[in-house]
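Student: What follows is a predicted protein model with its sequence.
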Amino acid sequence: MSALLRRKRKKPAERVVTLVGKSGCHLCEDARAVVSAVCAETGASWVERDITEDEELYKEYWEQIPVVLIDGEQHTFWRVDPARLRRALGADAKPG
């Protein structure tokens, strides 16, 4: 079973992180810096979506922005912990 799980687990470079936020949001700016840095370190790709330009995202996440999704699944909201994001992407957390 562990071999099967290992085989299905994606490498960080195969993951896509989506940051859902909006312009002028200071927490979104903080989250952008963390997501950008962690994705650069791990090789994961990332995209940013503006909640004010997508009605479905607005309905789903308005009170939680910024929201971070990994491969379309919600990972976190408000504050992004870099070590937790690295672990979720399958990368080892950096010390310190």
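Tutor: Okay, I see it.

Student: CA only for contacts and neighbour counts going forward, please
Tutor: Fine.

Student: Helices of the chain, residue ranges please.
Tutor: For the chain, the helices defined by DSSP state H occupy 2-8, 26-42, 55-61, 82-88.

Student: can you put these in TSV and add distance to residue 72 and mean neighbour count?
Tutor: TSV is the format used below for those (distance: least, Cα to Cα, whole Å; neighbours: other Cα atoms under 10 Å):
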stretch	distance to residue 72	mean neighbour count
helix 2-8	17	8
helix 26-42	15	18
helix 55-61	12	13
helix 82-88	13	17
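
Student: Second structure follows, compare the two:
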Amino acid sequence: MPTADSRVTLFTRQGCHLCESARAVLREVCGDDWHEVDVDLPDALTGDGRPAGSAYGELLPVLEVDGRRAGYWQIDTDLLVAALQRSSKP
């Protein structure tokens, strides 16, 4: 089960086919060490504390790594790995 304290967060919406594809990529690369946020839930917030539904509604899925947006729409393995590597550099 993805955990809220993970470095990787995926913002999604029910019924989104791109979100399904992104989930598969995160499972492959991160295993269970990622967190999913449904933007349609009233308490869903972005990494900087804004309401996720209004901030990301048209961009879904949205990938954040360490609280920073790393990609949206097409989340693939290369994008995720590059974002993780960039974020881990000093």
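Tutor: Great, that's in hand. Here the structure is a predicted model, which is why all the values come from computation and not from measurement.

Student: Export the helices of the first structure to a markdown table and append columns for distance to residue 18 of the first structure.
Tutor: Compiled in a markdown table, the helices of the first structure are given as follows (distance: least, Cα to Cα, whole Å):
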| stretch | distance to residue 18 of the first structure |
| --- | --- |
| helix 2-8 | 21 |
| helix 26-42 | 9 |
| helix 55-61 | 12 |
| helix 82-88 | 12 |
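
Student: And the aligned partner of residue 20 of the first structure in the second structure, how far from residue 86 of the second structure?
Tutor: Residue 20 of the first structure maps onto residue 11 in the second structure, with residues paired by TM-score structural alignment. Residue 11 of the second structure is 20 Å from residue 86 of the second structure, where distance means Cα to Cα, to the nearest Å.

Student: aligned partner of residue 30 of the first structure in the second structure?
Tutor: By TM-score structural alignment, residue 30 of the first structure lines up with residue 21.
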